[in-house]
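Student: Sequence unavailable; structure follows:
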């Protein structure tokens, strides 16, 4: 399997417990996971894929019962250009750490967010893009939920993305 470049995994099982506690480098460049993967497994998974170019995970979720035992040292994913993720109950603070550690070179980021409205903070995204994703060309975010903050409406939130930064970088 040392020459495997493309890997697509599909499964129906709700809880997949994979331990990436040893650094086993893989040659995979395209990884597609069509199934549920605990968010806490993502860091170590990425550490095992130094040649990764394209990552797609259909359901990345917060699972309190699953914790990676040994966190591997981060690696630079200089080939990673395209990321597509659906995040369910994953706090923005936690995802932001992944962005800062692994997403510096990405050009395309497509996210579907379920329930966490903190992902709709345009200024926070602006700072992340400027300082941690400077190669980003396409940023596509889809938020699925209702806004719980009574002071803001979706219209108000969307207008945050109409600043000069967003207009100049369309």
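Tutor: It's in. No experiment lies behind these values; they were computed from the predicted model shown.

Student: When you work out contacts or count neighbours from here on, use the C-alpha atoms and nothing else.
Tutor: Noted.

Student: Now name the helix or strand holding residue 96.
Tutor: helix 92-102 (DSSP states H and E).

Student: May I see the buried residues of the helix or strand just after that helix?
Tutor: Using DSSP H and E, the next helix or strand after helix 92-102 towards the C-terminus is strand 108-114. Residues of strand 108-114 classed as buried: 108-114 (neighbour count, 16 or more other C-alpha atoms under 10 Å).

Student: Need the contact partners of the helix holding residue 96.
Tutor: Contacts with helix 92-102, where a contact means C-alpha atoms under 8 Å, 6 or more residues apart in numbering, come from 43, 46, 74-77, 116, 118-119, 128, 132-133.

Student: what distance separates it from the centre of its chain?
Tutor: 8 Å (C-alpha atoms, centre = their mean, to the nearest Å).

Student: swap in stretch 138-150?
Tutor: 15 Å.

Student: Show me which residues of that stretch are buried.
Tutor: Buried, per 16+ other C-alpha under 10 Å, within stretch 138-150: 141, 143, 147.

Student: and stretch 73-82, which residues are buried?
Tutor: Buried, per 16+ other C-alpha under 10 Å, within stretch 73-82: 76-77, 79-82.

Student: let's bring in a second one:
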């Protein structure tokens, strides 16, 4: 497989594209500059959002994306706090959210109270929330079963 690298959007001009699907690795650290290039997005799907830099936290500048209503992410090595930063800075108008988590980072996503707080404060227009967790081995299945009971918020 090819190594994922930062994508340079510095020369990108704003586009009128409304629906965008990334069918491959996309670096978390490049998302802000990508969104600046596509201010009219209505729907965004990234089938493998990955974090490249584990040593430093990325600070984002907020972007108003009022047309963006639907997001689908498959997360790899992205933890809840990192995802939370994305919603606070870019995705407060979304109505449909699909998130797929893989066994390498899923356990910190099972706290229903943190989701309730995120949704009520950062994405209050959310109508549909599709959360999927995928695991690959017997131990991952066991851990999933243990943690899934933590997701019992009534919001």
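Tutor: Perfect, thanks for sending it. Since we're looking at a predicted model, the values are computed, not measured.

Student: Inside strands: which ones of the buried residues of stretch 138-150 of the first structure?
Tutor: Residues from these lying in strands, with DSSP state E as the criterion: 141, 143.

Student: could you dump the buried residues of stretch 73-82 of the first structure to a markdown table with distance to residue 14 of the first structure?
Tutor: A markdown table is the format used below for the buried residues of stretch 73-82 of the first structure (distance: C-alpha to C-alpha, whole Å):
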| residue | distance to residue 14 of the first structure |
| --- | --- |
| 76 | 30 |
| 77 | 28 |
| 79 | 30 |
| 80 | 27 |
| 81 | 28 |
| 82 | 25 |
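
Student: between the residues you listed, which is nearest residue 8 of the first structure?
Tutor: Residue 8 of the first structure lies nearest to residue 82 out of the buried residues of stretch 73-82 of the first structure, by C-alpha to C-alpha, at 15.3 Å.

Student: Now for that closest one: which residues touch it?
Tutor: By C-alpha under 8 Å, 6+ apart, the neighbours of residue 82 of the first structure are 53-55, 106-109.

Student: rerun at 6 Å
Tutor: With contact set as C-alpha atoms under 6 Å, 6 or more residues apart in numbering, residue 82 of the first structure has these partners: 54, 106, 108.

Student: Hmm, residue 140 and the last one touching each other?
Tutor: No. No contact is recorded between residue 108 of the first structure and residue 140 when judged using C-alpha atoms under 6 Å, the distance being 8.1 Å.

Student: could you pull out the strands for the second structure?
Tutor: Going by DSSP E, the second structure shows strands at 19-27, 43-50, 70-76, 96-102, 128-134.

Student: Would you reformat these as JSON lines and include distance to residue 85 of the second structure?
Tutor: Listed next are the strands of the second structure as JSON lines, based on distance: least, C-alpha to C-alpha, whole Å:
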{"stretch": "strand 19-27", "distance to residue 85 of the second structure": "15"}
{"stretch": "strand 43-50", "distance to residue 85 of the second structure": "14"}
{"stretch": "strand 70-76", "distance to residue 85 of the second structure": "14"}
{"stretch": "strand 96-102", "distance to residue 85 of the second structure": "15"}
{"stretch": "strand 128-134", "distance to residue 85 of the second structure": "18"}
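
Student: Which one, of those, ends up nearest to residue 148 of the second structure?
Tutor: strand 128-134 (9.6 Å).

Student: quick one: the closest one aligns where in the first structure?
Tutor: The alignment of strand 128-134 of the second structure onto the first structure (TM-score structural alignment) spans residues 138-144.

Student: now swap in stretch 63-82 of the second structure and tell me
Tutor: Using TM-score structural alignment, stretch 63-82 of the second structure pairs with 75-94 in the first structure.

Student: residue closest to the middle of the first structure?
Tutor: The centroid of the first structure falls nearest to residue 85 when counting by C-alpha atoms, centre = their mean (5.4 Å).
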